[in-house]
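S.K.: Predicted model, plus sequence, below.
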Amino acid sequence: MGLLAVAVAVICVAAAGISRRKEKQKEEDTLKVGISIYQSDDTYVNLLTKKIERQLKACEKQQGIKIHCKIVSAENDQNEQNEQVEHFAALAYDVICVNAVDRTNVSTMIDRAEESEIPLIFFNRQPVQDDLRKGQHIYYVGSDAQESGRLQGELVASVYRKDPAVLDKNGDGVVGYAVLEGETGHQDAIIRSEWSVKTMTSSGVPAKRITGGVANWMKEQAAAIVGRWLKEEEGELELILCNNDDMALGAIETLRQEGRTDISVVGIDGTEEGLMAVRDGKMLGTVKADSDIYAEYIARMVCGLKKEGTVPKEILEGHDREVWIPWEIKICPELEE
């Protein structure tokens, strides 16, 4: 009886050992991806994260591996985002993706990822170059802010060339414009605004700045700002250049409520709602960064870093750390050249 008990105990211990090894193997075979976004109510970033999830599921089927993806929001708090990255690192996530709250203050996250030897992919909000060079596996996926501004200005110029009256509604020979900026001091907001106006005017559009404001990328804030503008301006405002589609949609909402059809609005991003507004003739146009390509590249980078320990060369296209997603102009169908 004693021998039987010993035998049973040995079998139980062995079984437990096998179970633990299987569990460990299962965990090792699972690709764990942590994604931290700067805030939860940014339409374009939410669109991106949903598509990244979808692409990761496709990779799961194609490569026969289990992928666990955890998405969290820092709600515009850099300290909170630092803690989220710390949490991912402590749980030994395989890859961490970050849409940074403060692009100039990412060192803590980079140091933690490097210490744990975890690849870190920034997306949509670009850190400064010195930070990108701090580690071996620090990457950035995004679109060129200057190009988006340039194309927005080109979009306006193409409409003016076709029919100046579309923009110069009061017929005074000058297009009165305003700029809705995304964020005070934000690199993309500054560059998009500068290059949009510069390209528009250098392409032959006679323009005069009427006013401007900062709406922090938000639809509601943009709607409120445009409401104030309409109470103050005296028929000179004819065009609103917006740093993103959400703010453009907020501007359009207020203009429609006030019955103002004499002011055109353009955006940047190419969100689903923004593209619909362009198709419906509510928005003059937008500049689109293909979110499908964006998401596909990030998913392929994640899977490549797990499987091969590196990013596929065809994605980097000659760059060692940065992946650039191209922009394209989307204009109201009846105004296409």
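M.R.: Ah, there it is. Everything numeric in this text was worked out from a predicted model, so none of it was measured. Numbering: from 1, shown residues only.
S.K.: going forward, measure contacts and count neighbours with C-alpha atoms only.
M.R.: Fine.
S.K.: how about the most centrally placed residue in the chain, what does it touch?
M.R.: Centrality entry for the chain: nearest residue to the mean C-alpha point is residue 124, 3.9 Å, by C-alpha atoms, centre = their mean. Listed by C-alpha atoms under 8 Å, 6 or more residues apart in numbering, the contact set of residue 124 reads 45, 99, 140, 141, 142, 143.
S.K.: didn't the third one look like it was pressed against residue 325?
M.R.: No. Checked against C-alpha atoms under 8 Å, the pair residue 140 and residue 325 is beyond contact range at 10.8 Å.
S.K.: And the two? Which one has more around it.
M.R.: A direct count of neighbours by other C-alpha atoms under 10 Å for residue 140 and residue 325 places residue 140 higher, at 23 against 17.
S.K.: how about the more buried one, secondary structure?
M.R.: With DSSP: H, G, I helix; E, B strand; the rest coil as the basis, residue 140 sits in strand.
S.K.: which residues touch it?
M.R.: 121, 122, 123, 124, 126, 127, 132, 321, 322, 323.
S.K.: Counting neighbours, which of the residues you listed end up buried?
M.R.: Using 16 or more other C-alpha atoms under 10 Å as the burial test, the contacts of residue 140 include 121, 122, 123, 124, 126, 127, 132, 321, 322, 323 as buried.
S.K.: ok, the contacts of residue 140 vs residue 182, which is closest?
M.R.: The closest of the contacts of residue 140 to residue 182 turns out to be residue 124 (C-alpha to C-alpha; 13.7 Å).
S.K.: Would you quantify the distance from the closest one to residue 234?
M.R.: 38 Å (C-alpha to C-alpha, to the nearest Å).
S.K.: Tell me which of the contacts of residue 140 fall in strands.
M.R.: When the contacts of residue 140 are checked against strands (DSSP state E), the matches are 121, 122, 123, 322, 323.
S.K.: Kindly reformat those residues as a markdown table containing distance to residue 70.
M.R.: What follows is the ones in strands among the contacts of residue 140, written out as a markdown table (distance: C-alpha to C-alpha, whole Å):
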| residue | distance to residue 70 |
| --- | --- |
| 121 | 15 |
| 122 | 16 |
| 123 | 16 |
| 322 | 23 |
| 323 | 23 |
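S.K.: ok, the residues you listed vs residue 286, which is closest?
M.R.: For the ones in strands among the contacts of residue 140, the nearest to residue 286 is residue 123 (20.8 Å; C-alpha to C-alpha).
S.K.: give the contact list for the closest one.
M.R.: Per C-alpha under 8 Å, 6+ apart, neighbours of residue 123: 97, 98, 99, 100, 140, 141, 142.
S.K.: Next up, a structure to set beside the first:
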Amino acid sequence: MELNKLFKGMMAGAMSLSLAACGGGNDSTSSTAGGAEGGEGEVSVFYYTFGDDYISTVRAALDANLKEAGVVFNDYDGGNNQTTQTEQIQTAISKGSKMLVVNVVDTASKDAAKNIIEMAEAAGIPVIFFNRSVDEDVITAYDKAAFVGTDYEMAGKMQGDMVGDYLNANFEAVDLNGDGEISYMMLKGQEGNAEADARTQYGVENANAKLEAEGHKPLAYYKADAPTKYELDKDGAWSSAQGTDIMQNALSQYNEDNGDMIECVIANNDGMALGAMSALQNAGYNTGEEGSKVIPIFGVDALDDAKKAIDEGKMTGTIKQDGEGMAKAICTMVQNMTSDKDKFDSLDAANVIGTWRINIPYSEYKAS
């Protein structure tokens, strides 16, 4: 890649500074948020965007953990732009960063992560990728690399099981037009994202398996002629605003008056789920008031707002993606990998996969 060639040419002058930074002490709790500055000896933390609700929980927890551990760090906002993030990484290394922690923007191909690995290796500094999927062969190509993530297929499977169990227990109430099948909307989030792909697949497959086991028809997509059985956030940001817009547009055509109301919403994150909930509330559903009709909505992340909505009867369930647990694991690994310990030292071995990754477990959150 031309960008990488340019960077490698630049690295010769900066290499001695970068290597010296690897031995820097962790004697400060200061950080410079926003990524405009940075300096020698910092741990550089790169987020795909500060605007993602779940990533915000990881960032808040990781900032607190790193400060408590006495680690000098700097947060960088990639603004959902891989070119921006790559340039931030180049700058941080040239200024003497001693470690990279990366929530990579572009997950549609291996190129972005491979380029970052090559930059870290050229500088001789460790790198941790987190949350957004990076392939095993990319991570294992460098012995100072690791990944902190989840078994993202499990999130979809757990969500699908939750959907199926709920629909089996409430089938007649959910089947608003009484046609014997449940019409659903799937809010995918982003095309080409491994987590989104798996949640989209298993959120439906596992729900259908539960339904069919009880003699019910499988889920039916609300747009029978749709080329894909999901709706995308056009900006790839998994946002509540897009969840609202998509649902509002759908309700203008698919509604109870027309006999084809969307009867269930499956969302790949809580942000889009909450957005869909807002649109439904504007149409008189899911208000939490006695007698209000409820369209079941399922998400992933267990954000505080989603848990509150579930407790109030406005949302149905979510799968907890443990942002605090992810942050704690990253912080431990930062300390390990900057002090020549095994990268997974002091972490639960049951969650470690080979020599390259650790998975943070999921759990259910639903009304009691």
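M.R.: Noted; the coordinates are in hand. All values derive from a computational prediction rather than experimental measurement.
S.K.: okay, among the contacts of residue 124 of the first structure, which ones form the most distant pair?
M.R.: Taking C-alpha to C-alpha, the two most distant members of these are 45 and 140; they sit 14.8 Å apart.
S.K.: before we move on, the earlier item: so which of the contacts of residue 140 of the first structure comes closest to residue 230 of the first structure?
M.R.: Distances from residue 230 of the first structure to those, taken by C-alpha to C-alpha, are shortest for residue 124, at 32.4 Å.
S.K.: Alignment lookup: the closest one to the second structure.
M.R.: Using TM-score structural alignment, the partner of residue 124 of the first structure in the second structure is residue 131.
S.K.: now that match: how far from residue 322 of the second structure?
M.R.: In terms of C-alpha to C-alpha, residue 131 of the second structure sits 11 Å off from residue 322 of the second structure.
S.K.: swap in residue 338 of the second structure?
M.R.: 24 Å.
S.K.: just residue 309 of the second structure next, same as before
M.R.: 18 Å.
S.K.: Tell me where the second structure has helices.
M.R.: Using DSSP state H, the helices of the second structure run over residues 2-21, 53-68, 82-94, 111-123, 136-139, 152-169, 171-174, 194-213, 240-251, 270-282, 304-311, 323-337.
S.K.: In the first one, which residues are buried?
M.R.: Buried residues in helix 2-21 of the second structure, counted by 16+ other C-alpha under 10 Å: 4, 7, 8, 11, 15, 17, 18, 19, 21.
S.K.: swap in the second one?
M.R.: Judged by neighbour count (16+ other C-alpha under 10 Å), helix 53-68 of the second structure contains these buried residues: 53-55, 57-59, 61-67.
S.K.: Same check on stretch 203-219 of the second structure?
M.R.: 203, 204, 205, 206, 207, 208, 209, 210, 211, 216, 218, 219.
S.K.: what number of residues lie near the closest residue to residue 274 of the first structure other than its chain neighbours?
M.R.: Leaving aside its chain neighbours, residue 274 of the first structure sits nearest to residue 245 (5.5 Å; criterion: C-alpha to C-alpha, 6 or more residues apart in numbering). Close neighbours of residue 245 of the first structure, defined as other C-alpha under 10 Å, add up to 31.
S.K.: what do we get in the second structure for residue 245 of the first structure?
M.R.: Matched by TM-score structural alignment, residue 245 of the first structure corresponds to residue 270 in the second structure.
S.K.: from what I can see that match touches residue 299, true?
M.R.: Yes. Residue 270 of the second structure lies in contact with residue 299 (C-alpha under 8 Å); the separation is 4.7 Å.
S.K.: Could you dump the contacts of residue 124 of the first structure into TSV and include distance to residue 82 of the first structure?
M.R.: Compiled in TSV, these are given as follows (distance: C-alpha to C-alpha, whole Å):
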residue	distance to residue 82 of the first structure
45	19
99	12
140	18
141	20
142	21
143	24
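S.K.: and the angle for the longest strand anywhere in the second structure with helix 240-251?
M.R.: Longest strand in the second structure by number of residues (criterion: DSSP E): strand 183-189. Relative orientation of strand 183-189 of the second structure versus helix 240-251 (axes from the mean of the first three to the mean of the last three C-alpha atoms, to 10 degrees): 150 degrees.
S.K.: Can you check which part of the first structure strand 183-189 of the second structure sits on?
M.R.: Against the first structure, strand 183-189 of the second structure falls on residues 176-182 (TM-score structural alignment).
S.K.: cool, and stretch 316-329 of the second structure?
M.R.: Going by TM-score structural alignment: stretch 316-329 of the second structure matches residues 284-297.
S.K.: quick one: the matching stretch to chain centroid distance?
M.R.: The chain centroid and the centroid of stretch 284-297 of the first structure are separated by 9 Å under C-alpha atoms, centre = their mean, to the nearest Å.
S.K.: In the first structure, what residue corresponds to residue 61 of the second structure?
M.R.: Aligned partner of residue 61 of the second structure by TM-score structural alignment: residue 51.
S.K.: Identify the residue spatially nearest to that match, adjacent ones excluded.
M.R.: Of all residues not flanking residue 51 of the first structure in the chain, residue 295 sits nearest, at 5.6 Å (C-alpha to C-alpha, 6+ apart).
S.K.: wait, isn't the one you found in contact with residue 46?
M.R.: No. Using C-alpha under 8 Å, residue 295 of the first structure is not in contact with residue 46, being 11.4 Å away.
S.K.: which residue sits closest to residue 353 of the second structure, ignoring its sequence neighbours?
M.R.: In this structure, residue 353 of the second structure finds its nearest non-sequential neighbour in residue 359, 7.5 Å apart by C-alpha to C-alpha, 6+ apart.
S.K.: before we move on, the earlier item: what's the average distance of the longest strand of the second structure to the first structure?
M.R.: Its matched residues in the first structure lie on average 0.7 Å from strand 183-189 of the second structure after superposition (mean C-alpha distance after the TM-score superposition for the first structure).
S.K.: how far is that strand from where the chain is centred?
M.R.: So, by C-alpha atoms, centre = their mean, the centroid of strand 183-189 of the second structure is 17 Å from its chain's centroid.
S.K.: before we move on, what about stretch 97-107 of the first structure?
M.R.: With C-alpha atoms, centre = their mean, you get 13 Å for stretch 97-107 of the first structure.
S.K.: Quick check: the aligned residue for the residue nearest to residue 353 of the second structure in the first structure?
M.R.: Aligned against the first structure - with TM-score structural alignment as the criterion - residue 359 of the second structure pairs with residue 324.
S.K.: residues contacting that match?
M.R.: 141, 142, 143, 144.
S.K.: how about the residues you listed in CSV, adding neighbour count?
M.R.: Formatted as CSV, those follow (neighbours: other C-alpha atoms under 10 Å):
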residue, neighbour count
141, 23
142, 18
143, 24
144, 17
